[in-house]
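> Requesting a structural model of the entry that follows:
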Amino acid sequence: MSDRVLITGGANGIGAAIAARGRADGFDVVVADRAGGDVVVDLTDVDATRAALETELARGPITRLVNNVGAVFPAAVEEQRPEEMQAAWDLNVRPALTCMQALLPGMKAAGFGRVVNVSSRAALGKELRTAYSATKAALLGMTRTWALELAGHGITVNAVGPGPIATDLFERANPPDSPRTRAIVEAVPVGRIGRPEDVAHAVAYFLDSGSGFVTGQTLYVCGGLTVGLSE
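Alright, predicted model coming up:
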């Protein structure tokens, strides 16, 4: 099997932490991101993404995939614009399918694959997140469907759902001086905001070759926010 792993949106934030952890774990990491990396491409452009991945796969198969790229588009329901909903779909959902389809032949040929979709705790519902929560919930449906379709090929498909994580993306959508942001952080049962490395650790478990009996699952990396009354 290949020890190569493709990480979308791996130039910054959570994606960069996942890439760093992958390298530390001995994987040959391939970052696809318009902001930089091994494959510099606008992942919302299907044709460009397919062409870039075809070039990369000519160097050898990639049997591990982390669909991490995404953006938030915060707005109240009456203010969420249709073009924002489309933009959320184009970045948060469609690249996952494009990359999956590109890598899948190599995974099937190897009889092995590990796929991790980075969703969000917001998929369970969060104010001001119509486009974001809808698209992140879509990733969970895809996760379960792909897990069922591909289990017989030795391919597992799982998801992680980060809660509040200290990244530039989180701070842009949740200004640090906002009472709403302070309330979010104070509600975390473990008493702190998450770090990108917390998410990378969860992803590393699903990428491991020893995780072959776990598929179709979602692991919330949220400090306990999805538990009981904290939800």
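> C-alpha only now, for contacts and for neighbours.
OK.
> just checking, Thr226 touches Ala123?
No - using Cα atoms under 8 Å, Thr226 is not in contact with Ala123, being 10.7 Å away.
> quick one more, to check against the first:
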Amino acid sequence: MLVTGGASGIGRAIAEEGLARGWDVVVIDREAAPVGTGVKADLADADSTRAALEEALAAGPITRLVNNVGAVFPGALQEQSLAEVDAAYQLNLRCAVQCAQALLPGMTQAGFGRIVNMASRAALGKELRTAYAASKAGLIGLTRVWALELGPLGITVNAIGPGPIATELFAKANDEERTRQIVEAVPVRRMGTPDDIAHSAGYFLDERAGFVTGQTVYVCGGLTVGVAQV
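Now for the predicted structure:
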């Protein structure tokens, strides 16, 4: 299993979930990975990503992929720079395409593959998230397209849309007052944890989940109820 951005937060929890299920886990991150086999790379850079993928695949095909890496780039429309929009695309979206393309030959040969794209509840609409929401909504679109294209090959593709999860990334993008308001709006009245997301990812990655593809599950404590279409 390959997890991008798996050195901390949600990615680390997913890597730990994979190890607990007995899978070999490779983590690509700019930081040293505390779990699994680590490959250091700047995933915002296509050449660095390419080199890391070659290193990760040197030991053989990888049939499970979690496109987890991402960054928020908060800002109102009038403040969002085009450089931030480009950066969001490169890290949150281009990287996912590049990783999927690299692993696809091995999945195709095996007649089996699991791809999980880490989207966001923000794809449904959230203030101060022009660059982030656009890139995460793009991941949902890719999930649906890839599910149609890759299903005949035995490869499923699904997405997870986390709600407010207690991670360093969330803390950097939300101040204390904003966090309080968010928690009060969550029906279960708490922040989510990385383990909440890892549990859902483990389901999609399981061999027994072969009849579920093209779906987006919002792991958000009920925050999207009344927002997401049925």
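> ok, longest strand in the first structure?
strand 155-162 (DSSP state E).
> Can you give the distance of that one from its chain's centre?
8 Å (Cα atoms, centre = their mean, to the nearest Å).
> That strand vs the second structure, average offset?
Its aligned residues in the second structure lie a mean 0.2 Å from strand 155-162 of the first structure after superposition (mean Cα distance after the TM-score superposition for the first structure).
> Could you identify the helix or strand that succeeds that strand?
helix 168-173 (DSSP states H and E).
> matching residues in the second structure for that next one?
Aligned by TM-score structural alignment, helix 168-173 of the first structure corresponds to residues 168-173 of the second structure.
> Tell me roughly how far that stretch lies from the first structure on average.
Averaged out, stretch 168-173 of the second structure is 0.5 Å away (mean Cα distance after the TM-score superposition for the first structure).
> Identify the residues contacting the longest helix belonging to the second structure?
Longest helix in the second structure by number of residues (criterion: DSSP state H): helix 130-150. Here helix 130-150 of the second structure makes contact (Cα atoms under 8 Å, 6 or more residues apart in numbering) with 71-77, 80, 84-85, 88-89, 92-93, 117-120, 122-126, 155-159, 213-216.
> What is the distance between that helix and the centre of its chain?
Helix 130-150 of the second structure has its C-alpha centroid displaced from the chain centroid by 11 Å (Cα atoms, centre = their mean).
> In a helix, Ala71 of the second structure, correct?
No - Ala71 of the second structure: not assigned to a helix; according to DSSP: H, G, I helix; E, B strand; the rest coil it is coil.
> and the gap between it and Asp47 of the second structure?
19 Å (Cα to Cα, to the nearest Å).
> So the two - more neighbours on which side?
When Ala71 of the second structure and Asp47 are compared for neighbours, Ala71 comes out ahead with 18 against 12, by other Cα atoms under 10 Å.
> Now do the contacts for the more buried one.
By Cα under 8 Å, 6+ apart, the residues touching Ala71 of the second structure are Ala88, Leu91, Asn92, Tyr132, Leu169.
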